[in-house]
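Novice: Let me see the structure of the following:
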Amino acid sequence: MTDFDFDLFVIGGGSGGVRAARIAAQHGARVGLAEEYRYGGTCVIRGCVPKKLMVYASGFPDAFEDAAGFGWTVGPRSFDWSRLIAAKDAEISRLEAIYHGNLQKTGVQVFGARARLESPHEITLATGAHYSAKHVLIATGGTPFVPEIPGAELGITSNEIFDLETQPRRMIIVGGGYIASEFAGIMNGLGTHVRQLYRGDQILRGFDQDIRDHVADAMRARGVVVEIQRDVVTVEKSGDELEVTLDNGECHRVDQVMFATGRVPNTSGLGLEALGVKLKGNGAIVVDEWSQTSVPSVYAVGDVTDRAALTPVAIREGHAFADTVFGARAVRPDHRLIPTAIFTQPEAGTVGLTEAEARAAGEVEIYRSVFRPMLNTLGGRPERMMMKLIVSKADRKVLGCHIVGHGAGEMAQLVAIPMRMGATKEDFDATMAVHPTAAEELVTMRSPVE
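Specialist: You can find the predicted model right below:
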């Protein structure tokens, strides 16, 4: 087949797919894109954006409480779940329209239908339409994983929580990752009694141990019941409530159970296996450093590849793919030193190696400061911040930076720049501090911990 309908056909209208389609079109390619649900993907529709809006909403009780210590008198207050959800929906609709409009402005032909591959160059839509393309990009993201336990279908996932008509008074959140921990903080801040259950030895597996311990302790201090080495055995309907039985024999009656037990690549029903596209055991598409699959005409970016399931990573991968294939400029996405924010309460920000990872690679020095930030003084809040730098003894480079507290995500983004440039501890030390700020701790820690 030499005469194709499109130079590129993208399956999936999330952040990675939309970026790849737009850049390819700007390079002069004829591009088609199919999306069966809404444009913007997990991040815009039911992930990062609505979650952060809810994080903001859940932080106002702290602000109201702290205001008194700063001389303010705050009158009667109440929270209306339906108003928050309506405002969130309006903002998501606005953003989706922007995504859709930007595709059309660059000349991408969009199809509101599910798509599957029939051959390395042929795509069939659920509408029955058939198209051919020289290159195909899979950018279908991920989907929540729900464990196979009796009654699991009675619960919800991070997809559905944004659309609940009423706020649950009591809630169990199953899982210990950043999604579970973030929603535990959100719902607790909005007034729901939250019990978070995690079968491991500490929440936030994969992050630095000091972040894990500091956040868990702070969450408990804020009223979240965090139980580790605990799991759900069954969920049963009991009138208007759910009866949840745990592995220690306890039973809890709640209004809602949310499973935040991980996400899996969304590759089912795409026709990949029949084409010979190599997949991992969890369904992730195997790609090389150029995002190319085992079938030369088929590429994949974003969460569906299970490399680093983060929106900015999907965007960078999609952009690099388009530049490489259609822009005559070979670009490989760089997955090193990815800064990450965890919008728990308190917030965490991290970039680089954990202490365990760094110690496994060589000798290190650890610089750590735990302190009560100025924001919490007059308000009488005992919550403390944590700053941590991991430094190589051999070349003095800063290998990891881990922060817990107000603005941690913002700081992680900025500190990632000098770290990518190879900054040493002495470079940090030579940088003038901004006072009074919390961030100045990053350049004033002089003595390593024992």
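
Novice: all contacts plus neighbour counts: C-alpha atoms, from now on.
Specialist: OK.

Novice: isn't E65 right next to N376, touching?
Specialist: No - between E65 and N376 there is no contact under C-alpha atoms under 8 Å: 10.7 Å.

Novice: So for V313, what's the nearest residue that isn't a sequence neighbour?
Specialist: Of all residues not flanking V313 in the chain, G302 sits nearest, at 6.8 Å (C-alpha to C-alpha, 6 or more residues apart in numbering).

Novice: looking at it, that neighbour is touching H319, isn't it?
Specialist: No - the pair G302 / H319 is not scored as a contact, 11.0 Å apart, by C-alpha under 8 Å.

Novice: quick one: what helix or strand has the residue lying closest to R212 once chain neighbours are set aside in it?
Specialist: In this structure, R212 finds its nearest non-sequential neighbour in L204, 5.7 Å apart by C-alpha to C-alpha, 6+ apart. Here L204, judged by DSSP states H and E, is contained in no helix and no strand.

Novice: burial measure for L204, as a count.
Specialist: 23 (other C-alpha atoms under 10 Å).

Novice: can you check G362 too?
Specialist: Other residues near G362 come to 10 when the count uses other C-alpha under 10 Å.

Novice: Likewise for L246?
Specialist: When neighbours are counted by other C-alpha under 10 Å, L246 registers 16.

Novice: and it, what is it in contact with?
Specialist: Shown in contact with L246 (C-alpha atoms under 8 Å, 6 or more residues apart in numbering): 230-234.

Novice: one more to line up against the first:
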Amino acid sequence: MKKYDYIILGSGPVAMHLLAKLERTTNEVLVVEKSLWGGTCPNTGCQPKIFMEGTVRPVLNSYYLAGKGIKEAAKIDWPTLVARKKKIWAAFHKNERKSMTGKHSDTIQGKGIITGPHTVKVGDQEYEGKDIVIGTGLSPRDLDIPGGKYAITNNEFFDLDELPKRAIVIGGGYVAMELATILQAAGTEVTILQHSDRLLRPFDQDYVQELKQIMEERGIKFHMNAPVKQITKDGDQYTVTTTNGENFDTDLVINAAGRKPNVEGMGLKEVGIDFDPKRGIKVNEHMQTSIPSIFAAGDVADNGQPNLTPVAWVDAYHIINFIENGITDPIKYPAVATNAFTYPEIAQVGIREDDMEEGDYVKTLDLSDMFFSIGEGDSHAKLKVILNKNGVVRGASELSIHAAEDINNFVPLVGRKYPAKFVEENLTFAFPTPANNLDTLFR
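Specialist: Reported below is the predicted structural model:
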């Protein structure tokens, strides 16, 4: 049995950040991956999404500027876009596993099954690790309805060679809203079916409703409180039926109804690791599972944090500090920013207005009359910041085509006393840019 200092299950952001630290040591590391090297984010999630965003954004930007200096809106050449994506990602797939293999790190393709506090089995081989880290992430939750198999997920979306004329998107979260944005920009007739009356739950709901209205004005149709009952197939066409009896004919169905932690079939129950199939693996303040030599990090860990890539980075670094550097302080998460790459974008850090407590108050800023917003046709741009009675920033929300980038300016301000003083001492951002809004808010 070959022995390692660390065995890492999953090759996503947890593995990448553990390896970044461990490669500076002589620790022997084994990375086990059952699917695509690099995990969801670079393969079927945030990275192909942001790649397509590079085309979608100028197209939609030109849509809003048509007749205001641009003669006509641009159009997406879908076959060329997807072919370019496939070419770029083919090179990525070829090199990603190699990037994780080094002098002190091995990689194995296969499903890792935990057989004990220090052992993992892959195929018919068993390996020993002083510590084991589970970073297997999330995967799309199956549609448990008749015909659910007919729906594709984000796993297949970014390789669609043919653009559908019509598409049904089931769900109302990040994935649903972002894929709907891409498809509509490319010319598809898009309908979103959401089982409840809310979209994008982590975000400020006033801004979410405004975003919904903007998307509707571009032609995206929303049906709220419309749980899907079944999907039927007739040739190349599909019919999606909701529980209230509505039928929707379409050329493509996308399941964006949620994600689940990858915890099944890994031996967790057999060795006594506590987990919930919906929430993930239970961990303590050092990311240890119920077996101290086995850790869980990132989306698969039930750590009380949003399932976002930067959270996985924090988890990975804490594990290294705990094991290698003897740090005993509990893991501490900084303010976590999040955003949806819709158009316009919506972004959030800290608390929302709905979460305000007694003494909290809101400062708002209309960004639509800023010259950069006027120039880009961003007529709905707006920002709100929540402070407590002592002037401490508790959260910020933004709706604009630059919201994802701009919200990062507020991350170091959340929880900070005297934000006006901080801003006054850090006024020298490039000008004119969205970062200059800080001066306007706190002068």
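
Novice: G302 and H319 of the first structure: who's more crowded?
Specialist: Higher neighbour count among G302 of the first structure and H319: G302, with 29 against 24, using other C-alpha under 10 Å.

Novice: Helices of the second structure, start to end?
Specialist: Residue ranges of the helices in the second structure, as given by DSSP state H, are 13-22, 40-44, 46-65, 78-99, 154-157, 174-186, 205-217, 268-271, 309-324, 371-376, 403-406, 419-424, 437-442.

Novice: for the ones you listed, which one sits closest to E353 of the second structure?
Specialist: E353 of the second structure sits nearest to helix 205-217 of all those, at 8.6 Å, using C-alpha to C-alpha.

Novice: Can you list the buried residues in the closest one?
Specialist: Within helix 205-217 of the second structure, the residues scored as buried using 16 or more other C-alpha atoms under 10 Å are 205, 207-208, 211-212, 215.

Novice: now swap in stretch 237-256 of the first structure and tell me
Specialist: Those would be 242-246, 251-256, for stretch 237-256 of the first structure by 16+ other C-alpha under 10 Å.

Novice: cool, and stretch 158-167 of the first structure?
Specialist: Neighbour-count burial for stretch 158-167 of the first structure flags 158, 162, 167 (criterion: 16+ other C-alpha under 10 Å).

Novice: Could you find the counterpart of the residue nearest to R212 of the first structure in the second structure?
Specialist: By TM-score structural alignment, L204 of the first structure lines up with L200 in the second structure.

Novice: how about its match, what does it touch?
Specialist: Neighbour list for L200 of the second structure: 172-174, 208 [criterion: C-alpha under 8 Å, 6+ apart].

Novice: which residue packs closest to S132 of the first structure, ignoring adjacent ones?
Specialist: Spatial nearest neighbour of S132 of the first structure, chain neighbours left out: E122 (4.5 Å); criterion: C-alpha to C-alpha, 6+ apart.

Novice: who's in contact with the one you found?
Specialist: Counted by C-alpha under 8 Å, 6+ apart, E122 of the first structure has contacts 130-133.

Novice: Out of these, list just those in strands.
Specialist: Counting by DSSP state E, the part of the contacts of E122 of the first structure found in strands is 130-133.

Novice: Any of those buried? List them.
Specialist: 131-133.

Novice: now the residue nearest the centre of the second structure, nearest residue through space, not along the chain?
Specialist: Centroid-nearest residue in the second structure, with C-alpha atoms, centre = their mean: L308, separated by 5.2 Å. Distance criterion C-alpha to C-alpha, 6+ apart; nearest residue to L308 of the second structure, sequence neighbours excluded, is D299 at 7.0 Å.

Novice: Same question for E440 of the first structure.
Specialist: Residue nearest to E440 of the first structure in three dimensions, not counting chain neighbours: A433, with 5.0 Å by C-alpha to C-alpha, 6+ apart.

Novice: What degree of burial does that neighbour show, as a neighbour count?
Specialist: 16.

Novice: per the alignment, the residue nearest to the centre of the second structure corresponds to what in the first structure?
Specialist: For L308 of the second structure, the aligned residue in the first structure is L310 (criterion: TM-score structural alignment).

Novice: Now G116 of the second structure: closest residue in space that isn't a chain neighbour?
Specialist: The shortest distance from G116 of the second structure to any non-neighbouring residue, by C-alpha to C-alpha, 6+ apart, is to V271 (6.0 Å).
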